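Trainee: no letters, just coordinates:
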C-alpha cells in the first residue's frame, strides 16, 4: 500500500485529522490492521459525536501537526512514537471555539511484500494511572492541634524561592485572595509546555494544576512530610521534595476535600457552579480512586466548563472528557470551587 514506513505514517496522520470532523473510523480500515484499536477509536468517536450533538456544537475545521518523536526501524518493521498537535474549531450557538491538545501514539508499521501497512496502534493514555500503581498515603495533618493551627494561620505559605527568585524575605502572616485570572493566564501559557522552574512528572496533570493554583495565589502549606500539607521544593540530589497532594491526582482530591486552612475549596454538585481557576477531579472507574485533574480556564456558549490539563496536554477542552480513551461509563467527577480568600 505504501512504499516506505514514513509514507504510511503521514497518510495515517492525514486520515486521523479528517476523523476529528467526520467521525468515520471506517476509512482507516484499509490501512490499519489493528481491529482492537479501531474498535476503541470508534467508541471514542461515537462519544465525541454524541457530546457535540447534545451541546449543539458543530465542528468547523481541524488541523493536525505531526512530529515523529522517535523511530526504531529495521528492514521490515518500524515502531514509531508519534506526537499529534490537534486544533479543532467548532461553532456553538453563534460563537466559535478552538480546542487544542497534544496526543501521543506508538505505531507499528510492517512491510508486507513490497508494501508497508500499519499493524498496531497504541494510544499513550497518560490520563489514566496504571491499575497496579499504588496510591500514596495522605493525611491532612498529623494531629488535631496542627489542623487547628492551619485554620488559625491560613495565609502562611511555604515559598519555593527558585520559583520566585525575587522574594528574599519570608512574608509575614497575611490574608490573600485567589487571583483566578492569574491562574488562567498561567494555564494558558504552560498548557503544552513545562515551566523549567518546576520538575516535570511522567504523569504531570496534578503537578500542572498545583502550579496554576499557586500562580493564582494559593498558599503552600509546608509540613516537610510528603503525606501531609500541600507544598513543593523540587529535588535535593535524589530526594524528591514535594507533597503527594502537589503531584498525585488522588492525593490532591483528598486535600481539597478536607483542607480547613490555606488552600481551601467547597465541593459543589454541578459543573455549572464552577468558576475560572476551579478544579475537576476524575475517577475513571467509579471505584473512588481519582486518576486525573484539570483546571477550569473558560466556558462554552451555554456556560459549561472548558479545561486545561497536562499529560494529554489540553487547552479549552470540554470538561467531561468523554472523548478520552480513559473514560468509561463508570466515570465519576468531583467539582471543587476554590475559596476566594485564604
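Mentor: Yes, it's here. No experiment lies behind these values; they were computed from the predicted model shown. Numbers count the residues shown, from 1 in each chain.

Trainee: contacts, neighbours, all on C-alpha from now
Mentor: OK.

Trainee: buried stuff in stretch 232-251?
Mentor: 232-234, 241-251 (16 or more other CA atoms under 10 Å).

Trainee: where's that stretch relative to the chain centroid, distance-wise?
Mentor: In terms of CA atoms, centre = their mean, to the nearest Å, the centre of stretch 232-251 is found 18 Å from the chain centre.

Trainee: now, the buried residues of stretch 232-251 that are in helices?
Mentor: 244-247, 249-251 (DSSP state H).

Trainee: now tabulate those residues in JSON lines and tack on distance to residue 198.
Mentor: Shown next, in JSON lines, are those (distance: CA to CA, whole Å):
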{"residue": "244", "distance to residue 198": "15"}
{"residue": "245", "distance to residue 198": "15"}
{"residue": "246", "distance to residue 198": "12"}
{"residue": "247", "distance to residue 198": "11"}
{"residue": "249", "distance to residue 198": "17"}
{"residue": "250", "distance to residue 198": "20"}
{"residue": "251", "distance to residue 198": "19"}
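
Trainee: below is an additional structure, to be compared with the one above:
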C-alpha cells in the first residue's frame, strides 16, 4: 500500500501527502487479493456441495412398519376383561386403569414405530401420547393433525394402512391396518382387536386420519 508523508514549513499549515505504491506493488497486492477471494469462494462452494450431498434429515413415515407394529402388539380378545397384556409391548407403560384406557398409548406406539419422531410434547406418558384428544385440546389428534400436520382428516375411502380412526361420540382411537376400498381392517387396544373388520361400524360416528403425503 502507499505511505503518508508530512511536510511543514515555518508559519504554514501541516500538509499531508499520500504517496501511492509503485505499479509493480499495486499489481502484486491485487493478485494476492484476487487469490484470497477465489479461495473464500471455493471454500463456500465446497460447503454448499457437501450440504447438497448430505441434506438435513427429514421425517419419513413407513406406514407398513407402523401397521406391522400394530398387529404385533395386540390380539383379538373376546373376554369381558377386554385386553390381554401378554401381547402388549413390555417396554411401554400399560394403561389398564378404569377398565382399560390404552388405546391412544397403543396408536402412538405404532405411529412412532413408523418413523414419526418423539419430542418434548409427544413422548411416552405425555398427554399428547396417551390421550385421544376427544375431550381435551392437547391430545394425540391435536398434536398429529393441528400442531405438526403429520396427518390430516379425510374420509374412510381416503385412508390406508398406517392411518387411524377416532370415535366422535366418545374417547377412543384405533389403528388402520388395511383398506382396499371395500374392506377396512383395524387393530386396537382396550378393547383389544386384531385385524378386525370395520364393516359393522357407522362411518358417520368416526373420523378418519391419514398421513400427509409429504411424509411418505
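Mentor: Ah, there it is. No experiment lies behind these values; they were computed from the predicted model shown.

Trainee: now do the SS call for the residue at minimal distance from the centre of the second structure.
Mentor: The centroid of the second structure falls nearest to residue 59 when counting by CA atoms, centre = their mean (4.6 Å). In the three-state summary, residue 59 of the second structure is assigned as coil, counting by DSSP: H, G, I helix; E, B strand; the rest coil.

Trainee: for it, give its distance to residue 213 of the second structure.
Mentor: As judged by CA to CA, to the nearest Å, residue 59 of the second structure and residue 213 of the second structure stand 11 Å apart.

Trainee: just give me the neighbour total for the counterpart of residue 109 of the second structure in the first structure.
Mentor: When the first structure is aligned by TM-score structural alignment, residue 109 of the second structure is paired with residue 211. Residue 211 of the first structure: 21 surrounding residues under other CA atoms under 10 Å.

Trainee: which helix runs longest in the first structure?
Mentor: Longest helix in the first structure by number of residues (criterion: DSSP H): helix 35-55.

Trainee: equivalent range in the second structure for it?
Mentor: Using TM-score structural alignment, helix 35-55 of the first structure corresponds to no residues of the second structure.

Trainee: same question, stretch 151-168 of the first structure
Mentor: Using TM-score structural alignment, stretch 151-168 of the first structure pairs with nothing in the second structure.

Trainee: if we can go back for a sec, buried residues in the longest helix of the first structure?
Mentor: By neighbour count on 16+ other CA under 10 Å, the buried set for helix 35-55 of the first structure is 38, 41-49, 51-52.

Trainee: just how off-centre is that helix within its chain?
Mentor: Helix 35-55 of the first structure sits 19 Å away from the centroid of its parent chain (CA atoms, centre = their mean).

Trainee: I'd guessed residue 66 of the second structure sits against residue 116; true?
Mentor: No: with contact defined as CA atoms under 8 Å, residue 66 of the second structure does not count as touching residue 116 (9.7 Å).

Trainee: next, count neighbours for residue 152 of the first structure.
Mentor: 12.

Trainee: need the contact list for it.
Mentor: residue 261 (CA atoms under 8 Å, 6 or more residues apart in numbering).

Trainee: what of residue 164 of the second structure?
Mentor: By CA under 8 Å, 6+ apart, residue 164 of the second structure lies in contact with 107, 173-176, 208-210.

Trainee: put together CSV for the buried residues of stretch 232-251 of the first structure, with distance to residue 271 of the first structure on each row.
Mentor: Shown next, in CSV, are these (distance: CA to CA, whole Å):
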residue, distance to residue 271 of the first structure
232, 29
233, 32
234, 33
241, 33
242, 29
243, 27
244, 26
245, 22
246, 23
247, 23
248, 22
249, 19
250, 19
251, 21
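
Trainee: which of those lies closest to residue 264 of the first structure?
Mentor: Distance to residue 264 of the first structure across these (CA to CA) is lowest for residue 245, with 12.9 Å.

Trainee: now do the corresponding residue of the second structure for the closest one against residue 150 of the second structure, distance only.
Mentor: Here residue 245 of the first structure is matched to residue 128 in the second structure, going by TM-score structural alignment. Computed as CA to CA, the residue 128 of the second structure to residue 150 of the second structure distance reads 14 Å.

Trainee: before we move on, the earlier item: who wins on neighbours among the contacts of residue 164 of the second structure?
Mentor: residue 175 (32 neighbours).

Trainee: residue 66 and residue 116 of the second structure - which one has more neighbours?
Mentor: Higher neighbour count among residue 66 of the second structure and residue 116: residue 66, with 27 against 20, using other CA under 10 Å.

Trainee: does the more buried one lie in a helix or a strand, and which?
Mentor: Element membership for residue 66 of the second structure (DSSP states H and E) is helix 63-72.

Trainee: now swap in residue 153 of the second structure and tell me
Mentor: Here residue 153 of the second structure is assigned to strand 151-154, by DSSP H and E.

Trainee: after that strand, which helix or strand is next?
Mentor: Next along from strand 151-154 of the second structure, by DSSP H and E: strand 164-167.

Trainee: residue 47 of the first structure against residue 329, yeah?
Mentor: No: the criterion here is CA under 8 Å, and residue 47 of the first structure misses it with residue 329 at 10.6 Å.
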